[in-house]
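J.: Provided below for reference: sequence and predicted model.
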Amino acid sequence: MVKFYPSISEDLREWIFEQSLFFVASAPRTGKHVNLSPKGHPSHTLSLLTPTQAAYLDATGSGCETISHIYEPRNARVTLMFCSFGPSPRILRLFCRGRVIEKGDAEFGGWVRKMVEGGMEAPGGLEMEGGSGAGMDAEEKDETTEKGEEDGKMHLKAIRAIILLDVFKVQTSCGFAVPIFPSSSPPTSSSDGPEVSELLSPVPTSGYANRATLAKWTSFMVKKDGSLEPYRTGNNFRSLDGLPGLRSARRGRGEWVGVEGVLQWGRRVGGMWEGVLVGMVLMMVLMVVVGRL
């Protein structure tokens, strides 16, 4: 029951915003690790800007895998996955190519506003940003550090980047093996046909809720260090496979971002020495064979 689409239809868009969370997957071109991260309520962190373009707010965390994989030359592969934990089963994947817009970039503020226009709830602190192109740190201007996220809103203090995604393929599948989690949503008919609708069952009334932990941790770190920049500098400068991470973090460590990009290219090419060696041997063999003809 797998189906593919070239873009996000209106009914899939509505379904996406009804889900409680989504997952982001990425990987380096070479390396040992494939990253998979859960993300919060789509309505609070995700925006569908067009049928083929999406974006989500990337909160400060202990790693920077997705950012590093997008920055890696000739990579930028990202997959978003949504799945229903309610009575109507479905899995949806967005296959994308990504771009990182860091908080310090001049276009950051403008993209946040575009995301709000695309369906995302306005994050806390947005009113403190300047014009549509402002990229200033709201955390340096917000003195209400005790404010939590009980209302479910992400605050700009906690955000380190926007991940902008160009969607080139959409996939849906049955999701029959995904367990049901208590939800306040009643059973509905399935888009996969009446035979699937017959499998739907009622579930207890309960559900997911946003944590206030991120806001409280952010407030603590802002009080302690003045902002989240020291934390990002210490934790978000490299991926698990050694790829360059958040540019602002690398600058904070005194790295030359442009030079590091050249070195990364050199390491990537150097890692292909086996293929280069095999190619040279085959070329020599071919020259010998041709010379004897």
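T.: It's in. Numbering: from 1, shown residues only.
J.: Could you use CA atoms for every contact and neighbour count after this?
T.: Noted.
J.: which element follows the lengthiest strand in the chain toward the C-terminus?
T.: In the chain, assigned by DSSP state E, the strand with the most residues is strand 159-173. Heading C-terminal from strand 159-173, the first helix or strand you meet, by DSSP states H and E, is helix 194-197.
J.: What is that next one packed up against?
T.: If you count contacts as 3 or more C-alpha pairs under 8 Å, 6 or more residues apart in numbering; DSSP states H and E, helix 194-197 packs onto no helix or strand.
J.: Now that helix: buried residues?
T.: Residues S197 are the ones in helix 194-197 that count as buried (16 or more other C-alpha atoms under 10 Å).
J.: Following the chain onward from it, which element is next?
T.: Scanning forward in sequence from helix 194-197 by DSSP H and E, the next helix or strand is helix 213-225.
J.: and that next one, which residues are buried?
T.: 214-216, 218-222.
J.: top helix in this protein by residue count?
T.: In the chain, with assignment by DSSP state H, the single longest helix is helix 273-292.
J.: and here's the other structure:
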Amino acid sequence: MSRFYDKIDQTFSEFIDRQKMFLVATAPINGRVNVSPKGMDTFRVLSPTRVAYLDVTGSGNETAAHVCENGRITFMFMSFGKQPMILRLYGTAAIVQPGDATWDELYALFPKLPGVRQIFVADIASLQTSCGFGIPEYELKKERTTLNQWAQAQGEGMVDYWVDHNLESIDGLPTNLNLEGREGLEADA
């Protein structure tokens, strides 16, 4: 029931745009696999083989540590509507941080959210669809605002939070989070 593809065509791009949530999976060479749910309109298709997502502050920074170590990344989108489908994007990612050459161009594609850490850009090697027949049908009640409120309340204290919680993975791998060049990000939110 599954099929592989080599690019994100218009049908897949439109499917991605309709989803209010996606999952990001990464793993170090040795250590724990990480799967993180994402939302808040933070995913963009840049080309048929390239995507990006805006990463906001969370409890950890596992994705960054794993991408720094080996680059492997998988995105998964699921339809919770009447037409079932699961779409996985397999690729290799890089991290763009404030102050990097492509930051301004990429950051302009996303909503201005408090607590922005970095942008992940991934080159997609293949896509896989599967039926999604076992995924329940849900309706979105509303977007949560709790993370944005928490990040906004941190203000300048966000750097302290990053130092305490986001500079290495739970397996001790560095995330390479650059704490410089972030002036004005919170003001945009």
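T.: Good, I have the coordinates. Computed from a prediction, not measured in an experiment: that's the story for all the values here.
J.: Put one on top of the other, what's the TM-score?
T.: After superposition, the two chains reach a TM-score (TM-score structural alignment, normalised by the length of the second structure) of 0.90; 180 aligned residues with a C-alpha RMSD of 1.5 Å.
J.: The longest strand of the first structure against the second structure, how far on average?
T.: Comparison of strand 159-173 of the first structure with the second structure after fitting gives an average deviation of 0.4 Å (mean C-alpha distance after the TM-score superposition for the first structure).
J.: and that strand, which stretch of the second structure?
T.: Under TM-score structural alignment, strand 159-173 of the first structure corresponds to residues 116-130 of the second structure.
J.: residues in contact with G60 of the second structure?
T.: Contact analysis of G60 of the second structure by C-alpha atoms under 8 Å, 6 or more residues apart in numbering lists 165-166, 169-170.
J.: what about 6 Å?
T.: By C-alpha atoms under 6 Å, 6 or more residues apart in numbering, the contact set of G60 of the second structure is 165-166.
J.: so how far is G245 of the first structure from the aligned residue in the first structure for it?
T.: In the first structure, G60 of the second structure lines up with G63, judged by TM-score structural alignment. For G63 of the first structure, the distance to G245 of the first structure equals 9 Å [C-alpha to C-alpha, to the nearest Å].
J.: any shared contact partners between these two?
T.: N236.
J.: Mind jotting down where the helices sit in the second structure?
T.: According to DSSP H, the helices that the second structure contains are 10-18, 62-70, 103-107, 146-154, 158-165, 185-188.
J.: Relative to L127 of the second structure, which of the ones you listed is closest?
T.: helix 10-18 (9.5 Å; C-alpha to C-alpha).
J.: Now do the closest residue to H33 of the first structure other than its chain neighbours: how many residues are near it, please.
T.: Using C-alpha to C-alpha, 6 or more residues apart in numbering and skipping the chain neighbours, the partner closest in space to H33 of the first structure is A27 (6.6 Å). Neighbourhood size, A27 of the first structure [other C-alpha atoms under 10 Å]: 23.
J.: for L109 of the second structure, same thing?
T.: When neighbours are counted by other C-alpha under 10 Å, L109 of the second structure registers 15.
J.: what about the nearest residue to it once chain neighbours are set aside, distance to T26 of the second structure?
T.: Of all residues not flanking L109 of the second structure in the chain, R44 sits nearest, at 7.7 Å (C-alpha to C-alpha, 6+ apart). Remark: distance between R44 of the second structure and T26 of the second structure (C-alpha to C-alpha) = 19 Å.
J.: Looking at those two, which is more packed in?
T.: The neighbour comparison of R44 of the second structure against T26 (other C-alpha under 10 Å) goes to T26, with 23 against 18.
J.: got a list of what that one touches?
T.: By C-alpha under 6 Å, 6+ apart, the contact set of T26 of the second structure is 34, 63, 73.
J.: Could you rerun that using 10 Å?
T.: Listed by C-alpha atoms under 10 Å, 6 or more residues apart in numbering, the contact set of T26 of the second structure reads 32-36, 62-67, 70-75, 93.
J.: Repeat that for V67 of the second structure.
T.: By C-alpha under 10 Å, 6+ apart, the residues touching V67 of the second structure are 26-28, 73, 92-95, 120, 122, 175.
J.: Filter those residues down to the ones in strands?
T.: Those of the contacts of V67 of the second structure lying in strands (DSSP E): 26, 73, 92-95, 120, 122.
J.: Next, give me the two most distant ones among these.
T.: Within these, two members stand farthest from each other by C-alpha to C-alpha: T26 and I95, at 13.4 Å.
J.: Need the residues touching each of those two.
T.: 63-64, 67, 71.
J.: Output those residues in a markdown table; the columns should cover distance to M21 of the second structure.
T.: Formatted as a markdown table, the shared contacts of T26 and I95 of the second structure follow (distance: C-alpha to C-alpha, whole Å):
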| residue | distance to M21 of the second structure |
| --- | --- |
| T63 | 17 |
| A64 | 19 |
| V67 | 21 |
| G71 | 22 |
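J.: No more questions from me, cheers.
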